[in-house]
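Asks: Output the structure for:
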Amino acid sequence: MDNAKEGFIPVTGGNVWYRISGNGPSIPLVVLHGGPGSKSSDSDPLRQLGTDRPVIHYDQLGCGKSDRPTDTALWTVERFVEELEQVIQALELKEFHLLGHSWGTMLVASYLFKKPKGVRSVIFSGPVLDAQRWEQDQRNYLKQFPQEIQETIEKSERNQTTETEEYGQAIMAYYKRHMCRVDPWPKEMEEDMEQLNHQIYNFMWGASDFTVTGTLKNFDATGRLSEIEIPTLFSCGRFDAASPEATEYYAGLVQDGEFHVFENSSHMPGIEEPEAYVEMVREWVNRQELRPGA
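Replies: Predicted structure coming up:
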């Protein structure tokens, strides 16, 4: 977008980079990227919504264009939630919609449990709201792969040899089925994977999607989802690492929670079905703004 504005915001632990795409008249949309340790996508199709409303992305501390401190005391859910609060305050957002993707849904849920003011609606995209269930879903998916791939992943994680080419090829076979089914992957997605901050990912999550050993190991928001009282949409791809069964279950825990599946996507519908993804988000936020009494 030509009329994008970007800059840096001081937060606890350093400065984070942000970008505002568009200046449409409707209520802003704030997007939280996945990871932990990943970054915002420069080619996120949601930026097209800038003609309707400002679309705000930011790289979480330690990620992308933001500062990269190495103090592991900074890598807590609470500090990342505080960072979101600091971004919202710095940008003087009085009302906004929230969209979290993947690990970003953990942040969104944790933020909403603090009952913040001004959030008009929320979208949980490819939600990770129960770490143990996520791990179990990935292990169930893994059983559908050839024995050789299963054994390579099991052996590499057991022996902590996840840096080998053999492991890389095995994990890529899984990613191409349940992370992003576009073949070949867009160059930007490959670069994003390469730029992942492994210190944050390994500290908070662990070796891989199949084995949660980090500080998020026991993260489970399901017992509190019923506390969310704003309009809530849960979405995932038919082949998503965030399984449709888990995503629909989460939707059922929120009063009037809605559920949407992208039939031709896995975990990256913004890349796999960009037009359908943008249309879903546009229709959702517009509908919330038209609701009587909203």
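Asks: use CA for all of it now, contacts and neighbours both
Replies: Noted.
Asks: show me what contacts the one residue sitting closest to the centre of the chain?
Replies: In the chain, the centroid-proximal residue (Cα atoms, centre = their mean) is residue 101; its distance is 2.2 Å. Residue 101 is in contact with 31-34, 124-127, counting by Cα atoms under 8 Å, 6 or more residues apart in numbering.
Asks: Which of the residues you listed fall within strands?
Replies: 31-32, 124-125 (DSSP state E).
Asks: so which of the contacts of residue 101 comes closest to residue 193?
Replies: Relative to residue 193, the closest of these is residue 34; by Cα to Cα it sits at 11.2 Å.
Asks: Was I right to think the closest one contacts residue 106?
Replies: No. The pair residue 34 / residue 106 is not scored as a contact, 9.4 Å apart, by Cα atoms under 8 Å.
Asks: Second input sequence below; structure requested for side-by-side comparison:
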Amino acid sequence: MATTEGEYVNFNAPGAGKPCKTWYKIVGHLESSSASPPLITLHGGPGAGHEYLAPLADLYHSRQIPVIFYDQIGCGRSTHLREKMGDRSFWTFDLFLKELDNLIDHLKLRDRGFYLLGQSWGGMLCGLYASRRPAGLRKAIIASGPASVPLYVQGCQGLLAELPPDVRETLEDCERRGDYESETYEKAASVFYGRHVCRIDPYPDELLAGFAHLKEDNTSYLTIQGPSEFIVTGSMKNWEGWHDAHNISAETLLLNGRYDEVTDLCMTPWFKHIPKVKWITLENSSHMAHFEERERYMQICGGFLTSDKGAATKSGIY
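Replies: Sure, this is the predicted structure:
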């Protein structure tokens, strides 16, 4: 498997006040004229880094689709900006879409085309980016990325209500006191994560790397999301990405897990408003279906990306 060791591209981040760089790596070959369009991956968080999406490299092995991973600004090997904590005018959706555009142009992918897969927060970016009809975008996959943050929070509240009473009471007590960092809170929150974020025990090493990134630098996460997965107080609190979904012209695949923190409630608006869309729910997965049902996940994604049949009509399991 041909893999770059990692490269950097300069990124002129508006308002950063210093030079910035985006780190990326490519699994496969971009040089061959006969190669498939590459798949660009958008990780979640924000701030979780690229490692936890590592299983997507399977698509190169099985389908010869080159896969491009990168760390979004503010995390991993890309430029960190801890001095921007709480700066909502800096940490915007447009910032991350400009970074994506910058990477695409650097790799000269407009003419040959590219695919896009965004997971979680990355799925939100993917949907918004696709709605702008960027040159070169062939197909898009929104994996466990909510179309509406208010509906995401509503769905999480339903999941929290199903937790054991003692766990729920602990979380509610910690929330009232603003305690999101104690061992007590983390232990209670881990019950939610074990049910609705990743059901594999122990967690895969790549996923642990993502959690480590968030712990090392939570600047973008706290500013955009908030103190936890199910308490959203950041700038995306009222985000309704589905409002622009009717503008998405690329064929789009929606994925989520039956036990996902990104519930059907907040995925449905994508399905209702994207013109060419297919929705598949993986029955034995939560938020990390690419680990939990890895083989089926890759079959679904690979089949969608390489099929020329299209998604002319809406279809789905939902």
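Asks: before we move on, back to that, give the aligned equivalent of the residue nearest to the centre of the first structure in the second structure.
Replies: Mapped onto the second structure by TM-score structural alignment, residue 101 of the first structure lines up with residue 119.
Asks: With adjacent residues omitted, what lies nearest to its match?
Replies: Leaving aside its sequence neighbours, residue 119 of the second structure sits nearest to residue 143 (Cα to Cα, 6 or more residues apart in numbering; 4.6 Å).
Asks: Translate the one you found into the numbering of the first structure.
Replies: Match for residue 143 of the second structure (TM-score structural alignment): residue 125.
Asks: picking up where we left off before, what sits against the residue nearest to residue 119 of the second structure?
Replies: 117-120, 123, 254-256.
Asks: same thing with residue 188 of the first structure?
Replies: residue 41 are the contacts of residue 188 of the first structure under Cα under 8 Å, 6+ apart.
Asks: Likewise for the one 4 residues further on?
Replies: Under the criterion of Cα under 8 Å, 6+ apart, the contact partners of residue 192 of the first structure comprise 38-39, 41.
Asks: go on, residue 121 of the first structure?
Replies: 96-98, 230-232, 285, 288.
Asks: So which bits of the longest helix seen in the first structure are buried?
Replies: Counting residues, the longest helix in the first structure under DSSP state H turns out to be helix 274-290. Residues of helix 274-290 of the first structure classed as buried by neighbour count (16 or more other Cα atoms under 10 Å): 274, 277-278, 281-282, 284-285, 288.
Asks: cool, stretch 38-57 of the second structure as well?
Replies: Under 16+ other Cα under 10 Å, the buried positions of stretch 38-57 of the second structure are 38-53, 56-57.
Asks: Looking at the residues you listed, which are in helices?
Replies: Short answer: the buried residues of stretch 38-57 of the second structure have none in helices (DSSP H).
Asks: could you pull out the strands for the stretch 51-200 of the second structure?
Replies: 67-71, 114-119, 137-143 (DSSP state E, counting those that start in this stretch).
Asks: can you redo the ones you listed as TSV with distance to residue 11 of the second structure?
Replies: Shown next, in TSV, are those (distance: least, Cα to Cα, whole Å):
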stretch	distance to residue 11 of the second structure
strand 67-71	12
strand 114-119	20
strand 137-143	21
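Asks: so which of those gets nearest residue 1 of the second structure?
Replies: With Cα to Cα, the closest approach to residue 1 of the second structure among those belongs to strand 67-71: 11.2 Å.
Asks: Read off where the closest one ends up in the first structure.
Replies: Going by TM-score structural alignment: strand 67-71 of the second structure matches residues 55-59.
Asks: List the contacts of that stretch.
Replies: Contacts of stretch 55-59 of the first structure (Cα under 8 Å, 6+ apart): 16-22, 28-33, 39-40, 46-47, 49, 65-66.
Asks: how far is stretch 11-19 of the first structure from where the chain is centred?
Replies: 18 Å (Cα atoms, centre = their mean, to the nearest Å).
Asks: any chance of the contacts of residue 121 of the first structure in a markdown table, plus distance to residue 11 of the first structure?
Replies: What follows is the contacts of residue 121 of the first structure, written out as a markdown table (distance: Cα to Cα, whole Å):
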| residue | distance to residue 11 of the first structure |
| --- | --- |
| 96 | 20 |
| 97 | 21 |
| 98 | 19 |
| 230 | 27 |
| 231 | 29 |
| 232 | 28 |
| 285 | 28 |
| 288 | 30 |
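Asks: Identify the farthest-apart pair in those residues.
Replies: 96 and 232 (13.4 Å).
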